[in-house]
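[1] I would like the atomic coordinates for the input below:
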Amino acid sequence: MKHLGRTLPFQGPEGQFVPDSIAEVKYLRLGGIEQWVMIRGESVANPPLILLYGGPGLTEMGFFRHFNAPLEKSFTVVYWDQRGSGKSFDRKLPSSSMTVEQFLSDLEELVDQVCKRLGKKEVVLYGHSWGSALGVLYTARHPEKVAAYVGSGQVGDWAAGESSSYDYVLAEAQRLNHRKALKKLRAIGPPPHDARRLLIERTWAQRLGGELSARTFWTWGRVLLGGPEASVFDLPNLLRGFRFSLDTMWAEVSKLNLLKAAPVLQVPVFFFLGRRDHWVPNEASLAYFEALTAPSKRLVWFDESGHEPFVDEPARFNTLMAELVRPVAVSPRKQRAPDLLPV
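    Coordinates of the predicted model:
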């Protein structure tokens, strides 16, 4: 069952409609199938910001709406459940359509429709984890349509990152003398992993890092299914979509190497990295940042964050998006000056 949901309009202090605001949710036809898209912003004059979620197969709309709604003051935010995930999941979707090339084509159609709807020529892309690979590949292909790119959990050489992640969790299990973890991790062996082995490695990375508990699952579930946009009826498709997407795409995406596929981006670039990210380890993100050629690039550290800085340090994330990224996005392209200083 698909649940479109509804999204509340922007209202002033006395309940009046905010002029030039936008709050709409619908299914758009992208790549020949219906995909769920929500657009929210206090002013359509603001630059569009398309959120590219992780996974593949994770819908993070609930997290962004819960923790990052202030972004809607500075940007017109586009929330997109990608092909095969969340509200866009469909049991009839062929596995053969779940390719990186198809997702790039879907994103191209989305960008064009968003620009047409809002009367813009460019968008800002924020990519998280898998979304950071999608965002970089799209930006490399269509720089004229991207005002700025921001990445978290930023993929570089994906295979190298997976090896670093496994080495970290195995070393932690040895340090803690956690026999069950050691048994499970040694049983799956080092990467490359399939989707099943990946989930085992990721689970232990979270557990040994103290970030996974029954309370965590309860909190995540409450956030993801809270608000008028979501419903408990979404839950089956959230789970099915995640496993379907991971099973069908992992073999391809885990071989991506952006150092080779996208060594140059012709737009301003920001990396917002969590110091405690062990899913996409910092050394993998930094290797790509250092190798990347761009007109400007800026590295921002989130010292209290893991894989999701927008969840772990939302106030800082929202502020820096408004203060660092928005000015670049609204300035004329020829005035987007270099800035190589970390924050």
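[2] from here on, just use CA atoms for contacts and neighbour counts.
    Will do.
[3] ranges for the helices of the chain?
    Ranges of helices in the chain, per DSSP state H, are 61-67, 71-74, 100-118, 130-141, 158-176, 179-188, 195-208, 214-224, 235-253, 258-261, 282-291, 309-312, 314-320, 326-330.
[4] got the ones you listed as TSV, with mean neighbour count columns?
    Shown next, in TSV, are the helices of the chain (neighbours: other Cα atoms under 10 Å):
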stretch	mean neighbour count
helix 61-67	19
helix 71-74	21
helix 100-118	17
helix 130-141	23
helix 158-176	19
helix 179-188	15
helix 195-208	17
helix 214-224	13
helix 235-253	19
helix 258-261	16
helix 282-291	18
helix 309-312	20
helix 314-320	16
helix 326-330	19
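[5] one more to put side by side:
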Amino acid sequence: MLGTVLTVTAGATVATPVAGLLARRAIVRSGNADRLRINSNHGIDEQSYVTIGGLDHWLSIRGEDRANPVTVELHGGPGSSNSILAGVSRDWERHVTLVRWDMRGTGKTLRRSGADNQGDLTFDQLVQDAVDVVEHVRERLGVRRVVLMGCSFGSAIAMRIARSRPDLVAAYVGADQKIFDGGRDTSDYYATLDRLEQAGKKKELATVREMGPDQRAWSAEQFSNFSRFASASDPHTFAAMKSVVMKSLWYSPLHSLREIIIFFKSFMVSAPVLPSTAFLDDWADGTRFEIPFFVVQGACDLVNTPARARTFFDDVQAPVKESTLIEDTGHFAVYKRPEIFLDFLLTRVLPALLGTRHPAPGSKRDTEPALRTCPIPLKMRLPRGGSVNLTADPTIMGQRLRAPKSVPVDSQGPFAAVVVRRADLDVRLRCDGDGEGARHLVGVQSASEADRRWTGSACLVRRLLTGSADVSMPGASSGALAGPFSDRTVFAAQHTG
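    Take a look at the predicted model:
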């Protein structure tokens, strides 16, 4: 979709003396490769080709912990591989196992078989390919359902799978959400005309005027031209392509110089997919989803406007739905501000998951929802000879996330227990201590000052201005601190004599 814009940006980059440019590239790529390395014993880092629909497709599966929820990401374009963005999204892999796929006609999949051997390049074929990829990932990682994340054009594919195959998808996330309406809304066309006219782009303006507002009559070349002009005239999107996309492509340790050329070629090879999309209608296909539905949009996106995405979102019926805007961003919002998206993922998307993994016969997973919780360190200092048992029993929406975890602690301290970060989470933290006059201080720090309703049992709970709760318990007694707590709650405990 953005091939020519990226090519123009690339031209400015390579104007730097070649020798110095390549030397700098080698140094930065080496550092990026170190940052991408996964050293966890429970992690996964696989890149391979999988035969789907008669074609070898390139897949990447990366994450720090195989027990984390699985997120399958569908890139945009068509032809805009997200594998170049591995460095930008590196922190996501600490919380999810991230699966990336180069669609037919794109990136490493294109290079593997060549442009003439990509098979049926149609929208329906890409949807079927995506279903097959999810099926493969389920089998490979032993999960029942995945979080399906669609980016820009990929969101149109992902949303159709989320709607029709809730047996495969635990939650849907649309980033830079693309909405089709069968060509009824032509506001994007006229907005692009206005921007081109204001910028004095006479040649581009004439080209777009000649095309007319009815996309159903456009050729693949005309779709490509319009996408280029719309993106290049959007200041936030153009800035993101220079600072995020081009920078990531040039310094990607996963891509050779030849694959940079393939990256740009992918847009041209994938363009034949576009004309048939003019007849798609998301409202006609249905607004009811049986799974949680999330949309993340750049507030200043002029390519896939937040207004159109919001119009569809308002009509969506889903068990859970939430839409958010990332301020001061255009297209590629979640990659321009990956830390904001990660917070949304941790506090909104992942807590909505229930039962996404295959239960082993006779295991606790048969009866307990398999939501991956976020570990939050709890540190406790004990007097000489003292001891304490701490039990974290997290539940959400009335359902237990995992069995209560009881941790015996001796004077060696510190230790960690598992709690969950979630606004409507009910966490019961129970401390059982010995020693005469034992005193437990449970401090709660939060980015939000939302109302907290503290309750205590066999202890005195006092809310402090700092947002902490001072829990005093007599020796050989016990106490409990209960929520609900606000977002990003961090627990710290100290036991002193």
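[6] next, count neighbours for the closest residue to residue 132 of the second structure other than its chain neighbours.
    Counting by Cα to Cα, 6 or more residues apart in numbering, residue 132 of the second structure lies nearest to residue 52, which is 6.7 Å off, once chain neighbours are set aside. Neighbour count of residue 52 of the second structure, defined by other Cα atoms under 10 Å: 17.
[7] in the first structure, what residue corresponds to residue 52 of the second structure?
    In the first structure, the residue paired with residue 52 of the second structure according to TM-score structural alignment is residue 30.
[8] still on that earlier bit, any chance of JSON lines for the helices of the first structure, columns distance to residue 337 of the first structure?
    Listed next are the helices of the first structure as JSON lines, based on distance: least, Cα to Cα, whole Å:
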{"stretch": "helix 61-67", "distance to residue 337 of the first structure": "29"}
{"stretch": "helix 71-74", "distance to residue 337 of the first structure": "21"}
{"stretch": "helix 100-118", "distance to residue 337 of the first structure": "24"}
{"stretch": "helix 130-141", "distance to residue 337 of the first structure": "18"}
{"stretch": "helix 158-176", "distance to residue 337 of the first structure": "30"}
{"stretch": "helix 179-188", "distance to residue 337 of the first structure": "47"}
{"stretch": "helix 195-208", "distance to residue 337 of the first structure": "39"}
{"stretch": "helix 214-224", "distance to residue 337 of the first structure": "38"}
{"stretch": "helix 235-253", "distance to residue 337 of the first structure": "33"}
{"stretch": "helix 258-261", "distance to residue 337 of the first structure": "23"}
{"stretch": "helix 282-291", "distance to residue 337 of the first structure": "18"}
{"stretch": "helix 309-312", "distance to residue 337 of the first structure": "26"}
{"stretch": "helix 314-320", "distance to residue 337 of the first structure": "17"}
{"stretch": "helix 326-330", "distance to residue 337 of the first structure": "9"}
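[9] for these, which one sits closest to residue 21 of the first structure?
    Distance to residue 21 of the first structure, taken as Cα to Cα, is lowest for helix 71-74 among those, at 9.7 Å.
[10] tell me the residues of the second structure aligned with the closest one.
    Counting by TM-score structural alignment, helix 71-74 of the first structure lines up with residues 92-95 of the second structure.
[11] likewise for stretch 104-115 of the first structure?
    Counting by TM-score structural alignment, stretch 104-115 of the first structure pairs with residues 127-138 of the second structure.
[12] mean per-residue distance, the matching stretch to the first structure?
    Once fitted to the first structure, stretch 127-138 of the second structure is off its aligned match by 1.7 Å on average (mean Cα distance after the TM-score superposition for the first structure).
[13] gap between residue 158 of the second structure and residue 471 of the second structure?
    Residue 158 of the second structure is 48 Å from residue 471 of the second structure, where distance means Cα to Cα, to the nearest Å.
[14] cool, residue 140 of the second structure as well?
    For residue 140 of the second structure relative to residue 471 of the second structure (Cα to Cα), the value is 47 Å.
[15] now do the contacts for residue 406 of the second structure.
    Residues in contact with residue 406 of the second structure, defined by Cα atoms under 8 Å, 6 or more residues apart in numbering, are 389-392.
[16] sounds good, over and out.
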